[in-house]
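Visitor: Mind looking at a prediction? Sequence and model below.
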Amino acid sequence: MSETEIFDRIKGGDEKALEYLYKKYYRMMTKMVITNSGTEDEARDIYQEALIVFWQKCTSGNLVMTSKISTYIYSICQNLWRKELDRKKRLSNEEKDMPVVLDTESAEKEKIIARCIEQLGDTCKKVLMYYYFDE
């Protein structure tokens, strides 16, 4: 199938042409994600999302192809993957900030436990101290 034929068929809503496109460029598109710190699953998701974007643009009639289909889809994949990496980076930074909150909570719990232990009688206090803190 030629580029023009694929484009025209997808523009007309031909799902078989989309399947053909999916299989034809799968390796090339997923390789880009995998070589840029992605997993096989992430690569597949990005490629599928890119094809959905391509399909929607084609069927809406607003897309004028000025390059090869593979170039267009590749750029969609790159943009989607860049957004995903940015999202992961934001989540990672948020997780780095979380332990500070957890450490504060942990310190607060330790203070509460220490106060409770101080209120116990000597025998109970010794039993707990030996059980939890003695080796």
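Guide: In hand now; what should we look at?

Visitor: When you work out contacts or count neighbours from here on, use the C-alpha atoms and nothing else.
Guide: Fine.

Visitor: For the protein, which segments count as helices?
Guide: Along the chain, counting by DSSP state H, helices occupy 3-11, 15-34, 40-60, 69-119, 122-133.

Visitor: and the last one with helix 69-119, angle?
Guide: Angle between the axes of helix 122-133 and helix 69-119 is 150 degrees (criterion: axes from the mean of the first three to the mean of the last three C-alpha atoms, to 10 degrees).

Visitor: this is the other structure I want to compare:
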Amino acid sequence: MKDNSKIIIECIRTGKNNEALKYLYKDPLRKIRKFILMNSGTLDDADDVFQDAIIVLFQYVKNGKYNEEYDLDGFLFRVAKNSWIDIARKKQKVIKASFIGFDISDETDHLNDLIKDEQLNTFHFLFNKLEDNCKKILSFVVFDKKSMKEIAELMGFKDEKVAKNQHYRCKKYFTKIVSDNKEALTFLKN
């Protein structure tokens, strides 16, 4: 955690809210505004979402739930981004789940990790919609690098031709699941 972040967290813990807010209204607000404006939002939307993110941060810190290993800016951005996605869905706006133009410095590597975690969670969510046999077959192919002959033996298929047909069917079905979920597809591509 950056020194500024430690000071801000300590200010929140000790009730020196104005000192904490002086920092928070500089850099994090600018980044959140930029994201929301690039994703179908207005300046008022951005300010409202930012206020909500600040409240969440204060609650986390005061309740002892804030992990000080998190980057403070990254934490606020993630909360704001998730909040904006929910709001935009409710308003039926089309948003880009991308981070084009968001400056990610070496100090915000944690934000990159959070984004990758969300992408992985999205992938797992879609993957779990598959039948168990398809999950096994695709896992054997993608993660275990098994041959069709090995898959046929593991799955109890007649021969590798059956394994190939099943693999093709499962791959096609998974592609349909992903393509039917446009937001997830966009998010996974970034």
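Guide: Looks like it arrived, so ask away. Since this is a predicted model, take the numbers as computed values, not measurements.

Visitor: circling back: dump the helices of the first structure to TSV, plus mean neighbour count.
Guide: Below are the helices of the first structure laid out as TSV (neighbours: other C-alpha atoms under 10 Å):
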stretch	mean neighbour count
helix 3-11	17
helix 15-34	16
helix 40-60	18
helix 69-119	13
helix 122-133	11
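
Visitor: which residue lines up with Gln78 of the first structure in the second structure?
Guide: Applying TM-score structural alignment, one finds that Gln78 of the first structure aligns to Lys81 in the second structure.

Visitor: doesn't Tyr60 make contact with Arg13 of the second structure?
Guide: No - look at Arg13 of the second structure against Tyr60 with C-alpha atoms under 8 Å: they stay out of range, at 10.1 Å.

Visitor: State the distance from the residue mapped onto Lys88 of the first structure from the second structure to Ile9 of the second structure.
Guide: Under the alignment defined by TM-score structural alignment, Lys88 of the first structure is paired with Lys91 of the second structure. Going from Lys91 of the second structure to Ile9 of the second structure by C-alpha to C-alpha, to the nearest Å gives 34 Å.

Visitor: OK, contacts around Ile112 of the first structure?
Guide: Counting by C-alpha atoms under 8 Å, 6 or more residues apart in numbering, Ile112 of the first structure makes contact with nothing.

Visitor: who touches the match of Lys88 of the first structure in this structure?
Guide: Lys91 of the second structure neighbours (C-alpha under 8 Å, 6+ apart): none.

Visitor: Could you check how far it is from Gly41 of the second structure?
Guide: 11 Å.

Visitor: Likewise for Phe140 of the second structure?
Guide: 43 Å.

Visitor: Same question for Lys161 of the second structure.
Guide: Counting by C-alpha to C-alpha, the gap from Lys161 of the second structure to Gly41 of the second structure is 52 Å.

Visitor: So which of those two has more stuff around it?
Guide: Neighbours were tallied for Lys161 of the second structure and for Gly41 using other C-alpha atoms under 10 Å; the higher tally belongs to Gly41 (18 against 13).

Visitor: so what corresponds to the more buried one in the first structure?
Guide: Gly41 of the second structure maps onto Gly38 in the first structure, by TM-score structural alignment.

Visitor: for Leu57 of the second structure, same thing?
Guide: The equivalent of Leu57 of the second structure in the first structure is Phe54 (alignment by TM-score structural alignment).
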